[in-house]
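1. need coordinates for the below:
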Amino acid sequence: MTIGAPSALLALGALAAVVIVLFCLRALPRAGFALWASVAFLLPVWVGVAVGFHWPAIIALTVLLLVANAHKVPLHPADGVMAAFVTLVLGLRFLGGVTLGETVTAVTEWVIPYIWGRILLARVSTQWVTSVVTVLAALAAVLALIEFATSFNPFVLIPGSEPLHSSWNTLQERGGILRAEGAFGHSIALGATLAMSSAFAVAAPWRTAPKILAICLIAAATVVTFSRAGLITLVLTAVLSICLLHGVSRRFRVVVVGAGAIGVLVALPVINAVLGAAGDEAEGSAGYRTDLLVLLEQVRPFGNAGQWQTLVTGEYYLGYFARSIDNALMLTLLRYGAVPTALAVAIIVSAALLVLPRNSRNPAAIAVAGQLPSLVVVALITQYGAIFWFCVGLALSWPWARSAGADDEPSGTVGGEMSDARNGATLSESATGGSRRVRRGEM
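-> Predicted coordinates:
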């Protein structure tokens, strides 16, 4: 088919625009990450571009950032495991053991965000990452609280790709109360992402007052999602952060524990009332997740479990589960098989285990560790999955960034007790953005 002159000019203009964007993202890595976080927290997954298939905005931007910020970083054993996972999935796709959609999901929503997390700290500081994530999480929390108070979610009005838009733009209720979901399309995705963000809020290089405010906003917004997974992982992540992160001052711990105790006294009656009013719905939701275990019989060593939806096992018609599998681990087993799932789990666990050695603890690792319980009660839906895998890659890069002097955290405490003169970043980059001189300090 011959391409007309107007179409050729349009294509050339689009290519020129992409090149300009890449140069800007390369020259402004901090702005690039701030843009990425803004899209992750504030743009629904149904917004994106269609190039062969729908690319959600968060994934399309991640690809551009990877191209613009390509950088050599030390390899981690988990990178080899990830390479084996990708090779296995692509091989299974070639042999017909994995569908095209499942292959695209693994590559675009897992592998690409993971690589972005692995290379990011070669271009920006850990201090900048914690600050940006905290700001965007606090903003998303404010919008969620407004949504809860007004019963209005402006994000559902944003048009986008079908059937994604119609699948995720329906607001949820529990016990007759609206469950806030923000731009995440689902209250559980919002709650889980806010829970992960709480680790970054604790590590943010701010003074105590704004840090406490951000944490309180994140906690309050998680409450109004009325997601049990979000609330449990929030508490777990906050406790791990306060107990394990370097430099958290005693005053900060006391203030957080005090604010947490007050928050529990205020929120617990509300949560109990809503869950009580939900009655059979909440109980059925929990029972459904337990019933999913019957699907383990269908898991294969390699590849998709096949047409299990038409089978009856014991008292279960397995097609009942086809509408939703609220279990990331189970869904991965059914989609890719036991061996690829074991590789993916190994990568996640390697990131979570970084919370154990004192010199490798970091907020991204704590965020991943705090999410481990949620992986058996919710799938990696909407942008939650991309943010989770980004944190996995980021957690593995953090110890290297600290040992290489790639962070610009000022000496002092994470609780914010530092002088104003040392409160800013000290990163100095060359014109190419490749080399830098930084002042090291303990987080």
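2. switch to C-alpha atoms for all contacts and neighbour counts from now on
-> Noted.
3. starting from the top helix by length along the chain, tell me the next helix or strand along the chain.
-> Scanning the chain for the helix with the most residues, using DSSP state H, yields helix 250-278. Counting by DSSP states H and E, the next helix or strand C-terminal to helix 250-278 is helix 280-291.
4. ok, and what's touching the next helix or strand after that following helix?
-> Per DSSP H and E, helix 280-291 leads on to strand 312-313 as the next helix or strand towards the C-terminus. Residues from elsewhere that reach strand 312-313 (Cα atoms under 8 Å, 6 or more residues apart in numbering): 294, 318.
5. repeat for stretch 16-24
-> With Cα under 8 Å, 6+ apart, stretch 16-24 has contacts from 64-65, 67-68.
6. following up with a second sequence; could you model it the same way so I can compare the two?
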Amino acid sequence: MKTLLSTPLGLFLACVGLAVVIGLAVLIRRAPRPATVVWLAVLVFVPVWLGPTVGVYLYPASCTGILLLIALAPRWISLFGIGDLLVAFMVGLCVAAKFLGGQSSFSAVLTMLLQWILMYLLGRSLPSRVGLDWMYRAVAIVFSAAAALGLAEFFLGWNPFVQWSSGNGLYQVWSPLQLRGGLVRVEGAFGHSIAFGASMALAVPVVLRAVPWRLRTRMLLTGVIIASTIVTFSRVAMLCAVLGLLFSALFGRGRLPLAFRAGVFPVVGLLTLAVMPFISSVFSAAGSEATNSADYRGSLLGLVPHMATIGYSPLASRSAGGELYFGQFQSIDSQLILTGLTYGWLPLIFALLGLLIAVAAMLCRVATAPTIALVAQIPALATVALITQYASVLWLFVGLAVYSQIAERGQPERTDNAASRRESVAATSSRRLRRPRSGVEMSGQHQTAPA
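-> Coordinates of the predicted model:
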């Protein structure tokens, strides 16, 4: 039986593809910062439906992320913290459930590795190569641009991905835009308004607190991001964005002046009063849609006692069409519950322990901006599944949180970046040039110490 590689044309195409991959890897290694920006843009602006299938389906951000991670190896992690241990234990238990006990599906483990752990490793390792402050700036720029395009989508009522997928066969047909109260719910390239809003909310603490820009610039971009979560008309996305803002002001340190922290609460209160009539009118026009959604999420709590120690819940079953059910539920709108039902309550314990440590760090005022962003996401994790790019964005921030907390303790990891080394050498040379000359050098005479 002939395969594509057995033909001269197939072999030639394979060699060309391999050469392109090697060339890209060399380019990424020489220019990690532009490569990181490209990867972030793919993560936020490219739908998950545009990925290739190579034995298994690969998300676009996973394809570029694998290449980025390999190109920047082998020195991408030099120090380890408690967050790394928690993630390692959780992943080990999830993999063990499949390969040792056969109590989980291969697709569930593959999704965890390609969407969760890959993004964690990127968030955990990239700052050591490009610099943490630079990584914050890149995240702020890319997510602010996505939020601005989301606002444009709302006011224009137009999503390009819906138009491009109308019968041209390029990729799967995009689902119709969601409506609430007769208004379009913004979803950008995420394919779902909640995924878009929750992902945008993650960037609020980073933009407001972490980037080294002027306060007015940070406030403007934060306003754009929060506004984009409002036009998703997702209650949990709006809540996470506001919590990220308030937690940054109340527990954040560093680049937020005291006057801003004191004034943010009354300002948020006034803006809430101003916006609430509009939001209330939208939910009122939607009728019982939002109420039914909340009731459905509440009914999922009955599944919690049926979690297994490791692997699938005993309630798991598949329909004739291959759809996975837990009891009578096919859609589990709670990532915490879904994790326990899919991987077991023991891996879930490690995830909850990580969130508890993040909350404690925030209350002790030692939490970095990505850590605060994760704490603000707890309502979403309890009521939303990690759908489309939301999973990748969340785990990127988990990696950033672990790295930044290690750096916050005064143990910054080595930044293997040629640009950073050049800046350090230039600064050292400048200090040497500015160093005042001694009296001997100024007089040009040789002096000896008195006997």
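7. returning to what we had before: helices or strands up against the longest helix of the first structure?
-> strand 172-174, helix 208-223 (3 or more Cα pairs under 8 Å, 6 or more residues apart in numbering; DSSP states H and E).
8. rerun that using 6 Å as the cut-off
-> Packed against helix 250-278 of the first structure, as judged by 3 or more Cα pairs under 6 Å, 6 or more residues apart in numbering; DSSP states H and E, are no other helices or strands.
9. mean deviation of that helix from the second structure?
-> Compared with the second structure after fitting, helix 250-278 of the first structure deviates on average by 2.9 Å (mean Cα distance after the TM-score superposition for the first structure).
10. between that helix and helix 208-223, how many degrees?
-> 20 degrees (axes from the mean of the first three to the mean of the last three Cα atoms, to 10 degrees).
11. relative to helix 280-291, how tilted is helix 250-278 of the first structure?
-> Using the same axes, to 10 degrees, helix 250-278 of the first structure lies at 100 degrees relative to helix 280-291.
12. list the buried residues in helix 250-278 of the first structure.
-> With burial defined by 16 or more other Cα atoms under 10 Å, the residues of helix 250-278 of the first structure counted as buried are 252-253, 256, 259-260, 267, 271, 274-275, 278.
13. that one: how far from the chain's middle?
-> 24 Å (Cα atoms, centre = their mean, to the nearest Å).
14. same check on stretch 45-62 of the second structure?
-> The answer for stretch 45-62 of the second structure is 17 Å, by Cα atoms, centre = their mean.
15. for Thr87 of the first structure, state which of the contacts of stretch 16-24 of the first structure is nearest.
-> Val67 (21.1 Å; Cα to Cα).
16. what's the match for the closest one in the second structure?
-> Taking TM-score structural alignment for the superposition, Val67 of the first structure sits opposite Ile70 in the second structure.
17. just Ala229 of the first structure next, same as before
-> Aligned partner of Ala229 of the first structure by TM-score structural alignment: Val236.
18. list the buried residues of whatever helix or strand that match lives in.
-> Following DSSP H and E, one finds Val236 of the second structure within helix 235-251. Residues of helix 235-251 of the second structure classed as buried: 235-251 (neighbour count, 16+ other Cα under 10 Å).
19. ok, residues contacting that helix?
-> 197-198, 201, 204-205, 229-230, 261, 365, 373, 376-377, 380 (Cα atoms under 6 Å, 6 or more residues apart in numbering).
20. of those residues, select the buried ones using a ChimeraX command.
-> To isolate the buried ones among the contacts of helix 235-251 of the second structure in ChimeraX, judged by 16+ other Cα under 10 Å, type:
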select :197,198,201,204,205,229,230,373,376,377,380
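21. what's Gly97 of the first structure aligned with over in the second structure?
-> For Gly97 of the first structure, the residue aligned by TM-score structural alignment is Gln103.
22. what sits against the residue nearest to its match when sequence neighbours are not counted?
-> Counting by Cα to Cα, 6 or more residues apart in numbering, Gln103 of the second structure lies nearest to Gly311, which is 4.7 Å off, once chain neighbours are set aside. By Cα under 6 Å, 6+ apart, Gly311 of the second structure lies in contact with 97, 103-104, 342-344.
23. so the aligned partner of Gly311 of the second structure in the first structure versus Gly96 of the first structure, what's the distance?
-> For Gly311 of the second structure, the aligned position in the first structure is Gly303, judged by TM-score structural alignment. According to Cα to Cα, to the nearest Å, Gly303 of the first structure and Gly96 of the first structure sit 8 Å apart.
24. please apply the same query to Leu171 of the first structure.
-> Where Gly96 of the first structure is concerned, Leu171 of the first structure sits at a distance of 37 Å (Cα to Cα).
25. who has more neighbours, those two?
-> The neighbour count for Leu171 of the first structure versus Gly96, taken as other Cα atoms under 10 Å, is higher for Leu171 (17 against 12).
26. map that one across to the second structure for me.
-> For Leu171 of the first structure, the residue aligned by TM-score structural alignment is Leu177.
27. over to Glu147 of the first structure?
-> Looks like Glu147 of the first structure aligns to Glu153 there (TM-score structural alignment).
28. let me see the contact set for its match.
-> Asn159.
29. doesn't it lie inside a helix?
-> Yes - the assignment for Glu153 of the second structure by DSSP: H, G, I helix; E, B strand; the rest coil puts it in a helix.
30. so stretch 41-58 of the second structure aligns onto which residues of the first structure?
-> Against the first structure, stretch 41-58 of the second structure falls on residues 38-55 (TM-score structural alignment).
31. ends of the matching stretch, how far apart?
-> 17 Å.
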